[in-house]
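Novice: For reference, the sequence and a predicted model appear below.
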Amino acid sequence: MEHKVIQDPILVVAIDVGSTHSGYAWQWRSAFKAKGSVEFNTNWGTGAPQIHKTSTSLLLKYTDDKKELPSVVAFGHTAESQHAHIQSDSQYQKEKHHYQLFKRFKMLLYELNKSNKSTDVQTESVDGFPQDILTIMFLFIKALKEDFLNKNKTFDTEDVMNKTVWVVTVPALWSQTTRGFMRKAAEMTGIADNNLLLASEPECAAVYCIHLPQEQQINMCNLGMPGTKFLTADIGGGTGDLSAVEVQSDGKLKELCNVAGERVGGQQVNEAFSQAMYDSFEGKTVQQLFEEATPFEIMKLEREFEASKLSIIPDSSEEKIKLSTPKLVREYITNNKIKFVDGAPISYNKNEETLEVNRVFVREKLFKTPCDLINATILKVLKEQPEIKIVVLVGGFAESGIVKQNVGDNIKKTFPDVKVVVPTSPFRAVLTGAVLFGHDPFIYKSRISRATYGVRTNTIFKEATHNPSKKWFDEENKVHRCKDVFDIHVKIGDSVSLNEALEAKTYTPLYKAQKEISIPVYESSEVGPTDGSVMYTTDSGCREIANIKVEIPTAEESSKRGVSVRMIYGGTQLSVIAECAHNGKECPAVIRFN
């Protein structure tokens, strides 16, 4: 939707809803022109780490009947702390069921993206309470937006907000439908259509890289130089998302291939640690004990491990990670009611009353699966694009010394001439790049189409080419037509420029009484026919993703009521322009994703 967003905004605010951590950043236009810094929020409440992101958590309060929209109590680190307090404080005993904590809900959208299911589905709170994912995402984006405005009250004026672009980041591998879901959630917060821009996370990271200061560019193989081809791997808490680009002579970026991605990241290490902890004890009693631990105890344990895992260096010694032990677990260990299995990587220090984890075990075992997945995904792209000689690691997981060395060593084995580099602030790459992208949304000169896109039409039936089962008789116009014809606009793998005038297709209403045309938009994972045959929207792998509503010109003659439709595929999200076929005037057109 880049072509619809206001140009030269006076302020850009980027919101990054991550799988495990989220945040926002902003920059005035004057600072962008002066190549100034992007600003971040690091104040996430009492006791929260003073970093530019907080946890992707949302604490809601429901009414007794749970029919009204819940109110936001807190988000991020504060939401987790308040939920733990409410669950443990007897003062809330009678009403604590009104408070529900939702965590890591973005991960559900990855599953929806893969399965092509409707986004009208339920997520669950940590206590198992159901809520539709759209409401949760809307309220979380709203909480971040309001936090920004509350901390920058002088920005919240009509003049400033009308000229502000809000950028919401999305994974590159998400479908048009899932991107449409995020747009809807953001628009529900009150952001107008022409003030909202979706931005691909690894693409934002690439933008960040080419805008780095010259001294950092030198340390990263001068990847901002025209002609340079590099691969950005955004590896965060829940996913690894890639983008391969070439820097053009004018400083803009050209996408080289379809993106790759996997559900992989730091959260996998956490999950593997939880399983290793259970496996370190005999029987299944310990798992029940952890489930009965207080929210405060679990929250403290999780935060301690999260902080420790990124500090482990590749050549770390036998020194152990010390973690707080929930009271019940501590009592059962002390009284010999539960015992460790032989050779367990986790032990108990009676003097300090802490669980101790072998750092070598964490490095060599818990990091192995996510690192293997990251390596496999990167190597696949490098094999397809042999001219790429630089791989840039960004995202929170890229701060781990283990990940840096593992990925670097594995790539070097297969591609010895490929350099793996990490910027000084990999955790800030996506948010910084998102702000820069908001100032210059046309920095991407072209992108590769993720699928084959087109519309469902009715055409004059041709006995020689059309399927007889698709034949129907148009009574008003006294002609046989073929239904469900997939009229292709762009094919999967095509390189499409954002400003490129793709071939417009003209559609005419079937009936004289029609005042608008409804055009269903479809995508397919297939390239489409190359032998002159016809593709149908009912074919396997083809699904409806959106609908275009176009107001029809008022001319009496049917020949002058045609609408020329041009869909824009080079942007972050699919969009449409419609014109009157006989005079070129733009027609009101709206595209709504399913």
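Specialist: It's in.
Novice: CA atoms for contacts and neighbours, from now on please.
Specialist: Fine.
Novice: ranges for the strands of the stretch 401-550 of the chain?
Specialist: 419-421, 444-448, 452-460, 471-474, 479-490, 495-497, 505-507, 516-524, 542-551 (DSSP state E, counting those that start in this stretch).
Novice: Same check on the stretch 51-200 of the chain?
Specialist: Going by DSSP E, counting those that start in this stretch, the stretch 51-200 of the chain shows strands at 54-55, 57-61, 71-75, 99-103, 122-124, 130-132, 164-170, 196-200.
Novice: Next one for the comparison:
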Amino acid sequence: MVNSESYTKLVGGAWGGTMVDKAYERFLSDIAGPETFQQFKEEHMDDYSDLLRTFEVKKRETSPGHSGKVTFRIPPTFAETIKDATGLSIHDKILSSPFNGQVSYVSGKTRVDGQIAQSFFKQSVDSIVQHLESLLGERLNKEYTAIVMVGGFSESNILQDAVKCAFGRRYNVIIPEGAGLAVLKGAVIFGHQPSTISERICKYTYGQKVCHETTSACNHPPTRTKWVVGKLHCSDIFEKHITIGQTVKLEEEQMEMITSPCSADQTTIGETIYASKLSEPRLITEPGCIKIGHFEIHIPDTSLGTDRKFGTMFIFGDKEIAVKTEDKQTGQVHINSIDFLE
């Protein structure tokens, strides 16, 4: 059991089984030629999809250290496209490719040296192992004792062997039965019982765009200032509500921020929500900062002018972010759903 303080935010990269698929496609492209392979994909989409489906099965069966040949079934239209586009047979193209002597073609199947077949996995597997090394080396993750492998790619013998070799002495590597369906089952359970997940680790820093009157204490760049109702204001400021890596309980109100209208006759305050990969972003214009949505605060009574104050608090739900707005004069509370389509 690990306490919540040792959790980390969701992380990862494009290192899954699709990277292996792309390596296999590059292999076929090197044989046929890039333009010919692209022609095959466009003119024989069904056969191209079938090629990937059959490779998916073989991908899980390929074993580490296998020195013999590995057989891959190839649609007849692949060889036909090569012949029509280049005037050469697939045999001739293999002989003139970098795989001469390591690959052969017989009766609609390629016979590939085990070393080449395993090379399809190298970039993906190396990236996963290196990332796990980095992740498990972080101070907060020292209490972990096991690695659970789930998802379709976790059924790959090569990936399983690489993880066990790299971490088997330090961690208990668990591969549950039906690992490929674990994520799908989890999604179904969550759909029926959202309360099964009570906390989340924020993948980004979340906040809203604000501006305030410029004073001698401000240290924002001069280019980020503008005149508002005759007064100089610092603009494009990132006002942080949640920090990247922070644990948030579902439906729990976060820290309150106070906002006010810029002009006395203002009837609506438009608020824009931003996310950043930085822990302490200062401006919404910084690299890695993206707009993710907006909401509006309506001011039916403008009698207080710019002295009108509203408290805003983020609320993280099971699948969305909402903002609770409290009118500090009247005590009225509104829950604003974030429009993520803008």
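Specialist: Here it is on my side, so go on. Just so it is clear, the structure is predicted and the values come from calculations on it, not from any experiment.
Novice: want to try a markdown table for the strands of the stretch 51-200 of the first structure, with distance to residue 489 of the first structure as columns?
Specialist: Shown next, in a markdown table, are the strands of the stretch 51-200 of the first structure (distance: least, CA to CA, whole Å):
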| stretch | distance to residue 489 of the first structure |
| --- | --- |
| strand 54-55 | 41 |
| strand 57-61 | 40 |
| strand 71-75 | 43 |
| strand 99-103 | 40 |
| strand 122-124 | 34 |
| strand 130-132 | 34 |
| strand 164-170 | 24 |
| strand 196-200 | 22 |
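Novice: of all these, which lies closest to residue 425 of the first structure?
Specialist: Closest approach to residue 425 of the first structure among these (CA to CA): strand 54-55, 16.2 Å.
Novice: Give the aligned range of that closest one in the second structure.
Specialist: No residues of the second structure are matched to strand 54-55 of the first structure when aligned by TM-score structural alignment.
Novice: by contact count, what packs against that strand?
Specialist: Counting by 3 or more CA pairs under 8 Å, 6 or more residues apart in numbering; DSSP states H and E, the packing neighbours recorded for strand 54-55 of the first structure are strand 21-28, helix 76-88.
Novice: Please identify the deepest-packed of the ones you listed.
Specialist: Compared across those, strand 21-28 shows the largest average neighbour count, a mean of 23 (mean count of other CA atoms under 10 Å).
Novice: before we move on, back to that, now distance to residue 517 of the first structure too, for the helices and strands packed on strand 54-55 of the first structure, in TSV please.
Specialist: TSV is the format used below for those (distance: least, CA to CA, whole Å):
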stretch	distance to residue 517 of the first structure
strand 21-28	40
helix 76-88	45
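Novice: so which of the strands of the stretch 401-550 of the first structure comes closest to residue 71 of the first structure?
Specialist: strand 542-551 (31.1 Å).
Novice: mean offset of that closest one relative to the second structure (after superposition)
Specialist: Here the mean offset of strand 542-551 of the first structure against the second structure after fitting is 2.4 Å, by mean CA distance after the TM-score superposition for the first structure.
Novice: mind checking which of the strands of the stretch 51-200 of the first structure is nearest residue 88 of the first structure?
Specialist: strand 99-103 (12.5 Å).
Novice: Figure out which of the strands of the stretch 401-550 of the first structure is closest to residue 360 of the first structure.
Specialist: Using CA to CA, the nearest of the strands of the stretch 401-550 of the first structure to residue 360 of the first structure is strand 419-421, at 23.8 Å.
Novice: Contacts for that closest one next, please.
Specialist: Outside strand 419-421 of the first structure, the residues that touch it by CA atoms under 8 Å, 6 or more residues apart in numbering are 220, 389, 390, 391, 392, 393, 407, 408, 412.
Novice: Skipping adjacent residues, who's closest to residue 156 of the second structure in space?
Specialist: Nearest non-adjacent residue to residue 156 of the second structure, counting by CA to CA, 6 or more residues apart in numbering: residue 60, 4.2 Å away.
Novice: Does the one you found touch residue 159 like I think?
Specialist: No. Residue 60 of the second structure is not in contact with residue 159 according to CA atoms under 8 Å; the separation is 9.2 Å.
Novice: returning to what we had before: matching the residue nearest to residue 156 of the second structure against the first structure, which residue comes up?
Specialist: Using TM-score structural alignment, residue 60 of the second structure pairs with residue 310 in the first structure.
Novice: Now for its match: which residues touch it?
Specialist: Contacts of residue 310 of the first structure (CA under 8 Å, 6+ apart): 397, 399, 400, 401.
Novice: how about stretch 536-548 of the first structure: buried residues?
Specialist: Across stretch 536-548 of the first structure, burial judged by 16 or more other CA atoms under 10 Å covers 536, 537, 542, 543, 544, 545, 546, 547, 548.
Novice: Who are the contact partners of the aligned residue in the first structure for residue 236 of the second structure?
Specialist: Using TM-score structural alignment, the equivalent of residue 236 of the second structure in the first structure is residue 484. Applying CA under 8 Å, 6+ apart, we find residue 484 of the first structure in contact with 456, 457, 458, 470, 536, 537, 538.
Novice: how about 6 Å then?
Specialist: Applying CA atoms under 6 Å, 6 or more residues apart in numbering, one finds that residue 484 of the first structure lies in contact with 456, 457, 536, 537.
Novice: ok, the nearest residue to residue 570 of the first structure once chain neighbours are set aside - how many residues close by?
Specialist: Closest residue to residue 570 of the first structure apart from its sequence neighbours, by CA to CA, 6+ apart: residue 498 at 4.0 Å. Other residues within reach of residue 498 of the first structure by the criterion other CA atoms under 10 Å amount to 22.
Novice: what residue of the second structure takes the place of residue 498 of the first structure?
Specialist: Checking TM-score structural alignment: residue 498 of the first structure goes with residue 250.
Novice: Okay, its match and residue 93 of the second structure: tell me how far apart.
Specialist: Here the criterion is CA to CA, to the nearest Å. By it, residue 250 of the second structure lies 58 Å from residue 93 of the second structure.
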